[in-house]
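J.: missing the sequence, but the structure's below:
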């Protein structure tokens, strides 16, 4: 009799979720970069960037909902909240570059990229926390929907208790 393989459950802790967040976000970032190259020859760069940013945020939100946080299909509210976090990250990185140029009027490209990547990293960690705790918090989603997340055991269960007299 041959043993049937048992699929091990995927890791669900914060570190595993962060790795999935980086992989999904990085993959969408690379895809966006390619899309920008294709679109920039056919539309003004600002319009191409806006369209690619919106579409990549929608795609990343869906991926984060399904794979990163295992919360299922992203709802409209999830997309709106995620879009807000992306906007805040954009403002944060822009502010970091503006401050750099205010304190160092002619930074070299290495310093500028260092500041941008550092700000992007900090913004990304902040975005991960907000998406995990607020947007895709499985307990909050389950309470809102009146159900529990798929594959998760309920925290409290009702059990019949027999009392012997």
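T.: Alright, I've got the coordinates. Remember, it's a predicted structure, so these values are computed and weren't measured experimentally.

J.: from now on I want contacts and neighbour counts done on CA atoms only, so please keep to that.
T.: Fine.

J.: in the lengthiest helix in the chain, what's buried?
T.: As assigned by DSSP state H, the longest helix anywhere in the chain is helix 76-103. Buried residues in helix 76-103, counted by 16 or more other CA atoms under 10 Å: 78-79, 81-83, 85-86, 89, 92-93, 96-97, 100.

J.: another one to put next to it:
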């Protein structure tokens, strides 16, 4: 008899997924900041930031689909759009934090700016993790479910039909 081997990638637990999210997102954030600085030497900073943000969001979504959340393959267009929405929301949070800082402090020092920016980024990152884990890369109850064929039935002689027995008929005496 042949044994059927089932290969199903399981989603990592919340702690492992969060550690992977920080590793992928943080590493990509560092590379992106260097890329923005390098590209900004050739084009206006706003354009450099926009281009790098789009590229890094696409790359991050692929990394999160394949590695962070164990979705089992490439990200779908739906996941890319939802991820871009969560990235835009995170960008808005950090931008509002910096605007709030500048409104409250006339000339904030570099250390205060970094503290506010990194704190807002961390808060936005946690929110983004929750959105990506629970909404974007979630698995429905049927995802990964294996449909197995019914066990082989005994052969039915020619000319005989089977009638399924259900409900109370199972309890009736013959």
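T.: Looks like it came in fine. Bear in mind that the values here come from a model prediction, so they are computed numbers and not experimental data.

J.: mean deviation of the longest helix of structure 1 from structure 2?
T.: Its aligned residues in structure 2 lie a mean 0.8 Å from helix 76-103 of structure 1 after superposition (mean CA distance after the TM-score superposition for structure 1).

J.: next SSE after that helix?
T.: Using DSSP states H and E, the helix or strand that directly follows helix 76-103 of structure 1 along the chain is helix 109-130.

J.: name the surrounding residues that touch that next one.
T.: With contact meaning CA atoms under 8 Å, 6 or more residues apart in numbering, helix 109-130 of structure 1 is reached by 18, 21, 85-86, 89, 92-93, 96-97, 100.

J.: now do stretch 90-109 of structure 2
T.: Outside stretch 90-109 of structure 2, the residues touching it (CA under 8 Å, 6+ apart) are 113, 116-117, 120-121, 124-125, 127-128.

J.: how about a cut-off of 7 Å?
T.: The contact list for stretch 90-109 of structure 2 (CA atoms under 7 Å, 6 or more residues apart in numbering) reads 116-117, 120-121, 124-125, 128.

J.: select only the buried ones of those in PyMOL?
T.: Buried residues within these, by 16+ other CA under 10 Å, are selected in PyMOL with:
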select buried, resi 116+117+120+121+124+125+128
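
J.: would JSON lines of the contacts of helix 109-130 of structure 1 with distance to residue 28 of structure 1 be doable?
T.: Shown next, in JSON lines, are the contacts of helix 109-130 of structure 1 (distance: CA to CA, whole Å):
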{"residue": "18", "distance to residue 28 of structure 1": "15"}
{"residue": "21", "distance to residue 28 of structure 1": "11"}
{"residue": "85", "distance to residue 28 of structure 1": "16"}
{"residue": "86", "distance to residue 28 of structure 1": "13"}
{"residue": "89", "distance to residue 28 of structure 1": "16"}
{"residue": "92", "distance to residue 28 of structure 1": "20"}
{"residue": "93", "distance to residue 28 of structure 1": "18"}
{"residue": "96", "distance to residue 28 of structure 1": "23"}
{"residue": "97", "distance to residue 28 of structure 1": "23"}
{"residue": "100", "distance to residue 28 of structure 1": "28"}
